[in-house]
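[1] this one's structure only:
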């Protein structure tokens, strides 16, 4: 099997399913289309990455890919473009609920199966000192929504309703079921 992802978090989580895999690193433009709902956007990106990964694969094996977005009041919070953008996102998340959507797609035998998992996350109120200190760690710079729940950003999360592993980047239960549905894993 192949994993079409540069995310070390996805690699770590996929290892928990006990499957050997190799990496392919497709380059897919992450650009939301006009009027594209966040739910459709994240699933389309996962599918695009899986198809692009399949085109790169040197062997005819299943290709798994994923994408994660943070959604606050219908707005997709992508990875921070720069420091001020990252700080602004963290200020907006402070003391509020937001949704984290992770989609996984599997290309195998010329077909693509996909799924989307949504989790509600609540942040405690953050001080300016919290936000500045967190940005200074470098952790939020490459994370959707400007934080990583599995790292230092986890201390800002006061509540989670849904899949923790989906917020990290690969919903374990649902991905295992997807792999079973495709016949990659036994039932």
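    Ah, there it is. Bear in mind that the values here come from a model prediction, so they are computed numbers and not experimental data.
[2] Please count neighbours and contacts with C-alpha atoms only from this point.
    Fine.
[3] Pull out the buried positions in the biggest helix by length in the chain.
    In the chain, taking DSSP state H as the definition, the longest helix is helix 38-56. Residues of helix 38-56 classed as buried: 38-39, 41-54 (neighbour count, 16 or more other CA atoms under 10 Å).
[4] ok, second structure coming up, stack it against the first:
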């Protein structure tokens, strides 16, 4: 049976995949992200996240310790917003609290597009050898935060750990008025897009479900009632 190997340290991506019935192993890539972007010369948000996702997946897929039944998934997210001069700006994780605060002052009450690149490498010994990817883009509408709310949120440290300086599934959820598109992509991995990529590699989505996935889902539904 095929298995999924996640080339990402993101706990949100891992949690999303586990909630969907998968139980991926995790191997974090050693990709120098600025160097990759510079090498490819990309500036558009969709291109940036896709080349980084590919670099991460291929870095991990080339390692000796990768299981012979593995499908390797690399992901990367960036937020694209229009700057005060009308030029689109692409943001990954903020460098520090000051930058996170500056970004939130620019984002509040406005909208941006969160691009999440996905790249799948079929590293199975008897697999298709496919290497393919895609981008899920979601429009995010931000609430009009007060200065005090921005300061309090940045002080939690959460914005410093995520692309765009916000989360949908954490403390930042209250500061997002709505999304247009797949909400999973905002968290970090689009399940519908991943299913499409897996199918193109010749694997049916249910083949990736972990043993007992149905029981876990039932327990989660019962707990929410």
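    In hand now; what should we look at? Given the structure is predicted, the values throughout are model-derived calculations rather than measurements.
[5] hmm, back to that, which secondary structure elements does the longest helix of structure 1 contact?
    On a contact count with 3 or more CA pairs under 8 Å, 6 or more residues apart in numbering; DSSP states H and E, helix 38-56 of structure 1 meets strand 2-4, strand 63-72, strand 97-108, strand 111-123.
[6] Please repeat the previous calculation with a cut-off of 10 Å.
    If contacts are counted by 3 or more CA pairs under 10 Å, 6 or more residues apart in numbering; DSSP states H and E, helix 38-56 of structure 1 sits against strand 2-4, strand 22-24, strand 63-72, strand 75-77, strand 97-108, strand 111-123.
[7] need the contact list for the residue nearest in space to the middle of structure 1.
    The geometric centre of structure 1, computed from its C-alpha atoms, lies nearest to residue 68 (CA atoms, centre = their mean), at 2.4 Å. By CA atoms under 10 Å, 6 or more residues apart in numbering, the contact set of residue 68 of structure 1 is 42-43, 45-46, 78, 100-104, 116-118, 143-145, 166-170.
[8] Counterpart of residue 38 of structure 1 over in structure 2?
    Using TM-score structural alignment, the equivalent of residue 38 of structure 1 in structure 2 is residue 45.
[9] Distance check, its match against residue 94 of structure 2.
    16 Å (CA to CA, to the nearest Å).
[10] which residues sit in contact with residue 22 of structure 1?
    1-4, 11, 57, 61, 63.
[11] repeat for residue 169 of structure 1
    Contacts of residue 169 of structure 1 by CA under 10 Å, 6+ apart are 7-14, 66-69, 100-104, 144, 148, 150, 163.
[12] thinking again about what came up before, quick one: the match of residue 38 of structure 1 and residue 82 touch, right?
    No. Between residue 45 of structure 2 and residue 82 there is no contact under CA atoms under 10 Å: 11.7 Å.
[13] shared neighbours of these two, anything?
    What both residue 45 of structure 2 and residue 82 touch, as defined by CA under 10 Å, 6+ apart, is the set 88-90, 113.
[14] hang on, the earlier thing: need the helices and strands packed on helix 38-56 of structure 1 in CSV with distance to residue 130 of structure 1, can you?
    Converted to CSV, these look like this (distance: least, CA to CA, whole Å):
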stretch, distance to residue 130 of structure 1
strand 2-4, 34
strand 22-24, 36
strand 63-72, 20
strand 75-77, 19
strand 97-108, 18
strand 111-123, 12
